[in-house]
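Student: This is a predicted model, with the sequence first.
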Amino acid sequence: MSAYGEYEPVIGLEVHAQLLTRTKAFCGCATSFGDPPNTHTCPVCLGLPGALPVLNAEAVALAVRASLALGCSLQTRSVFARKNYFYPDLPKGYQISQYDLPLALSGVLDVEVEGTPRRVGIHRVHMEEDAGKNLHGVGDESVVDLNRAGTPLIEIVSEPDLRAGAEAAEYLRRLREVLMFTGVNDGNLEQGSFRCDANVSIRKVGETRLGTRVELKNINSFKFVADAIDVEIRRQINLVERGERVRQQTRGYSAEKRESYLLRDKESESDYRYFPEPDLPPLVLAEAYVESIRSALPELPVAKRARWALELGLTAYATGVLGGHPAIARFFDEARALYPDAVKLANFVQSEVLRDVTTTGLSASFPVTPAQVAEILRLVDAGTISGKQAKELYAAVAGTDHAPADVVRERGMAVLGDASAIESIARGVMEANPKQVAAYRAGKTALLGFFVGQIMKQTKGSADPATVNAVLVRLLGEGSGA
C-alpha cells in the first residue's frame, strides 16, 4: 500500500529554465528583468513579417553545459520546430522550440528524500524561446509585456519516476542547484526564470498502465509544488472513487484555498501542428565542441558536498548549508585555502557570517571577505583573542576593509593571559563576594562559574579562560580546609 491507500501517483515534471545570456534566443534584444514594458523588442521577437531569426551561440553553449551536467546524451544533430498556438503573449502565433529531434536525451538526477535515495530519469532536454507575459487588472484592461518574448530557455522533462509531492520538490531543489552551479540559470522562482509544470496521474498499486494525466501549470515555490501535487492526487482519487473519470486538463493551484482549478482542457501534441522551422538550419554539434564544454564543467554540488564530507570531515548539515548556493560554496573554498581547520571554519561561517549574507540569483553579498574570516580564526588559534571575542571582532570588521589584527590592537582586545594581573582581579572579586567565597569553600564548588563570570565581566571577555580557572581554583582553595 502507498501513502494514498490502494492508489499510486505517477508524477513527471517539466522545468523551464531561462538561460543566462545577455540577449535573446534569436535576436539581439536584451534579456534584463524588471525594465519598463515592451522596451526590449524588435521585429524578430515581435514576429513582424520578413524578420528572420539567428540562433544565439551562447544559448547553445549553456544548453549543452546543462545537458552534460545532467548526464544526458547529446544529439549531434537537433532540429528547431514551430509549435503553433494562439495566445496574446505569443506574437508570432507560434513558438520556436524543438520536438522530435531535441538537443539531448536520457539523463539522470539523484535525489534523497527522508534518507531514501532515488534516481530520477531525465527524458529530454530541448531548447526553445520564452513567451511574453500577460498582465491582468491594469485598470480595467489586460495587457501584454513582450520584453520576455524570445528569451532563451531549456525545457527539462523528467521521466514519470516520482511518486509523491515531496519527491517532486526535492527533485526541483537538486535540479536548480545543478543549473545554478554550472552558471546556466539563476534559479529565481519569484521572477519566473525557473518554472515548473507537473504532470500528475494515478493508478492502482501494482498496475503498469499510466492513468490520464493532468498538468499543473507554473507553480513558483518548492512548498507549493509539493502541496499542489498532493492536492491534485487526492482530487483524482476522489473522482475515481465516485465512479467519475479523470479528464486530461491543464489546471492551476490556489495555495490559499488548497485546491487546483481548471484553466483549460489539455491540448494534445497534434493540436500544436509541429513542423520544422524553415528559417533555421539543423543544429549540428561537433564532437570537439561538446568535449570543450564537458572539460570546462565545474564541480557539481553533489560531488562538492561529498568531497567536503570525505576530505574535510564536515557534517551532512554543514555541507548542505555551505553547498546550497554557488557563491557561498565559493566563499567557503576561498577561506579554506587561507585557513586549515575546515570544521572550525565551517562552524564560524554558519554561525556568524551567513546571518548577514543576502543572495540574489547567482550573486551574494558578504559582510566580510574570506581573508578577514581566516585572520579572525588565526587570531583565536594564536591565543590573541578568545572565541567569544572572535564574535565581537567579526562584528567590528563586518562591512569594512579593516584587517582584524589592526582592530584588535586599536581596541585593546588582546586576551589577558598574565596570571599575576588575573590574580589581582580575582582577589578583588573575592573580597567583594565573601558569602560566595565561604559557600565555595564549604563545598559548593559549582560557584566557580560565578567567579569566572565576574572576572570575564570586568575584563570585557578578554581574560584567558584557562588562566582564570587555574587562578581561581588556587585562590579559592586556600583556606578551604581551615
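Tutor: Structure's in. What do you need?

Student: rest of the way, CA atoms for contacts and neighbours
Tutor: Fine.

Student: what's in contact with stretch 89-102?
Tutor: 45-48, 75, 77-87, 124-134, 144-146, 149, 274, 277 (Cα atoms under 8 Å, 6 or more residues apart in numbering).

Student: Just the buried subset of those residues, please.
Tutor: In the contacts of stretch 89-102, burial by neighbour count holds for 45-47, 78-84, 124-133, 145-146, 149, 274, 277, counting by 16 or more other Cα atoms under 10 Å.

Student: Just the residues you listed: which are in strands?
Tutor: Counting by DSSP state E, these place 78, 80-84, 124-129, 133, 145 in strands.

Student: May I have the distance across stretch 159-166, first residue to last?
Tutor: One end of stretch 159-166 sits 16 Å from the other (Cα to Cα, to the nearest Å).

Student: ditto for stretch 34-44
Tutor: 21 Å.

Student: second one coming, line it up with the first:
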Amino acid sequence: MNTANLLGFDEVLERFDPALGLEVHVELHTATKMFCGCPTTFGGEPNSQVCPVCLGLPGAMPAVNVKAVESAIRIGLALNCQIAEWCRFARKNYFYPDMPKNFQTSQYDEPICFDGYMDVDVDGETFRVEIERAHMEEDTGKSSHIGGATGRIHGADYSLVDYNRAGIPLIEIVTRPITGAGDKAPAVARAYVAQLRDLIVALDVSDARMDQGSIRADVNLSLAPKGQDTLGTRTETKNVNSLRSVERAVRFEMQRHGAILADGGSILQETRHWHEDTGITTSGREKSDAEDYRYFPEPDLVPVAPSREWVEELRGTLPENPTVKRARLQAEWGFSDLEMRDTVGAGALLLVEATIAAGASAQSARKWWLGELARRANDTDTSIDALGVTPADVAAVQQLVDAKTINDKLARKVFEGLYAGEGTPAEIVEKRGLAVVSDEGALSTAVDVAIAANPDIADKIRDGKVAAAGALIGAVMKEMRGQADAGRVRELILEKLS
C-alpha cells in the first residue's frame, strides 16, 4: 500500500482509537559477548569475532556475562521496574540464517526486570508508558543481501552472513499497550524512544547509536473502533532505526490500518519492514505467537539470582532521573517551556548539554543543534547525532564566532567542512579561507565602492535615516563574500556619511 491509498489521519482519529506498543532492543557495550569471551568491537572483519559458543557448535558450553546482568539490573531500576529474585534463560526456537544455533537464548516467562514505567512529556501533557518487562537475550548475526535494487532478500543475487554480532548482549524493553494518546500517538512513540535512549546513554551501558543498530525499535500498532475496549489486531514494524522514523512509522500504520478497516477488511497479524526512503511499510512475515517458538528452559545455564544487597548497591549508581534532570537543566539554561520541549523533541538534550560543557553558552548550543544541524539532519534524513559533528565541534565553532574570527554565515560553511570530514573547525577556517576580514584598508575601500554604487541610499543616510545603512552593509558583505566584519562596516559607513 502506498501513501495514495491511506486514510486521512484526521479521519482515522474520528473513527478509531489507536493503541501502540514498543519493543526496544539495546545492544550493551560490554567487552565480551553474552555467553562467551568473544570481543564485541563494532566494525570488525566479518566472522572474525566468533567462537564455538556463539557459532552454536556441538558441545560448546555458554556462561553468563556478569557485566551484562549488572547492566540489565541498572536499566530495570532506572525504569522503576521490580528486579526478580530468581530468573532463568530459555531457548526461543526458530530458524533464521543469522541464528547459527537455530535458537536464541533469551528470557521468556521469568524476565530479570518487570512492572516498570517511564513518564514522557508531549506538548505539555504527561503520558505514563508502562513497562511490562526488560529481559536479557543475545543478538543475531547480520545478513547482507547482494544485488537487486532494495538491499533486501527479494531480488538479491545472493546473501552473506556475518556472525560477529551473534551473541552480543541485548536488553529487550517491552511496553504494555499505550492507549489514550489519540492524535499524539506518533509523538508519544518518538518521545518515549528518545527519552529511553537518553537514559541508556546516561547509564553508560550502551552507545545507543541508532545509526549503528545498537538501539533498535519495533513498533506495534493496532486500531479499535471508537469507544471499544477490546484492542484491535496489531502489526509489528521491525528495526526502525531513527527517532523520526519511529514517529513516521506509527503515523503510516495508523493510516494504513484505517484504510483497510474503513473498507471492511481485516488486519493480518504480521511483521512489517519500514522503508526509510519512501516512508512506507511492507509485509514481512506472518507474526508468530509465543507458543510458536516452543520456549523451554535453557539446560546449559544456571538460573540468575541477584542478591538484594547487590541490587541496592546498583541502585546507588543510577544517574539523575530524566524528568528531574530536564527541569533542573531548563532552570539552569533559562529555556522557556517551548524551547525545552523543542530540544527534547529533536533528540538534542544530551548534545546541547555536552556542548555547554565544552564551553558554549546555552542559547548558542541550542541555536546550532536545533537550527543548522537539525536542518541538515532533516535534509539528509539522518539522525541528528549521526551527522559526524560532535558537541566539542559545535562549541569550537561558537568560540570562533565569539572571537569574531568568523560570523554566523561563515560558521555554516565551517559546518559544511565538518560534515565532509575536513578537520577541526579552526583547520577548516584556515583551509577554506573563511576568516572575517577586519583590515581597515580593505573594509574602507569596500565601503567607498558601495557608497559610490548606491548614491540614493547614501543620501538617505546623510539625511538621518540610519536604518538605510543595512542595504550598504549588505552590498559590502556580498562584495567580500560574507567575510567582512559587519559591525565595523556599519561604523565606517556612518563615519563616512555623517
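Tutor: Thanks, I have it. Bear in mind the structure is a predicted one, so any value in this text is a computation, not a measurement.

Student: Please, where are all the helices along the stretch 201-350 of the second structure?
Tutor: Secondary structure of the stretch 201-350 of the second structure (DSSP state H, counting those that start in this stretch): helices at 243-262, 308-315, 322-333, 337-345, 349-357.

Student: In the first structure, what residue corresponds to Gln228 of the second structure?
Tutor: Alignment note: Gln228 of the second structure maps to Glu207 in the first structure; criterion TM-score structural alignment.

Student: Can you get me a residue count around its match?
Tutor: 11 (other Cα atoms under 10 Å).

Student: Tell me who's in contact with it.
Tutor: Contacts of Glu207 of the first structure by Cα under 8 Å, 6+ apart: none found.

Student: Show me where the stretch 51-200 of the second structure has its strands.
Tutor: 82-83, 90-93, 103-106, 113-122, 125-138, 142-146, 158-162, 169-175, 178-179 (DSSP state E, counting those that start in this stretch).

Student: helices or strands up against the fourth one?
Tutor: Going back to what we said before, that points to strand 113-122 of the second structure. The helices and strands touching strand 113-122 of the second structure, judged by 3 or more Cα pairs under 8 Å, 6 or more residues apart in numbering; DSSP states H and E, are helix 66-78, strand 82-83, strand 125-138, helix 185-203.

Student: and that strand, how far from the first structure on average?
Tutor: After superposition onto the first structure, strand 113-122 of the second structure sits on average 2.3 Å from its aligned residues (mean Cα distance after the TM-score superposition for the first structure).

Student: ok, now the longest one?
Tutor: Strand 125-138 of the second structure differs from its equivalent in the first structure by a mean of 1.3 Å after superposition (mean Cα distance after the TM-score superposition for the first structure).

Student: Quick check: the match of Gln228 of the second structure vs Thr31 of the first structure, distance?
Tutor: For Glu207 of the first structure relative to Thr31 of the first structure (Cα to Cα), the value is 46 Å.

Student: now Thr315 of the first structure
Tutor: From Thr315 of the first structure over to Thr31 of the first structure (counting by Cα to Cα), the distance is 40 Å.

Student: for Met456 of the first structure, same thing?
Tutor: 57 Å.

Student: what's the answer for Glu232 of the first structure, then?
Tutor: 34 Å.

Student: go on, Glu392 of the first structure?
Tutor: 43 Å.

Student: With neighbour numbers in mind, choose between those two.
Tutor: Thr31 (23 against 13).

Student: Check the alignment and tell me where the more buried one lands in the second structure.
Tutor: Match for Thr31 of the first structure (TM-score structural alignment): Thr40.

Student: Quick check: its match touching His29?
Tutor: Yes - counting by Cα atoms under 8 Å, Thr40 of the second structure touches His29, with 7.4 Å between them.
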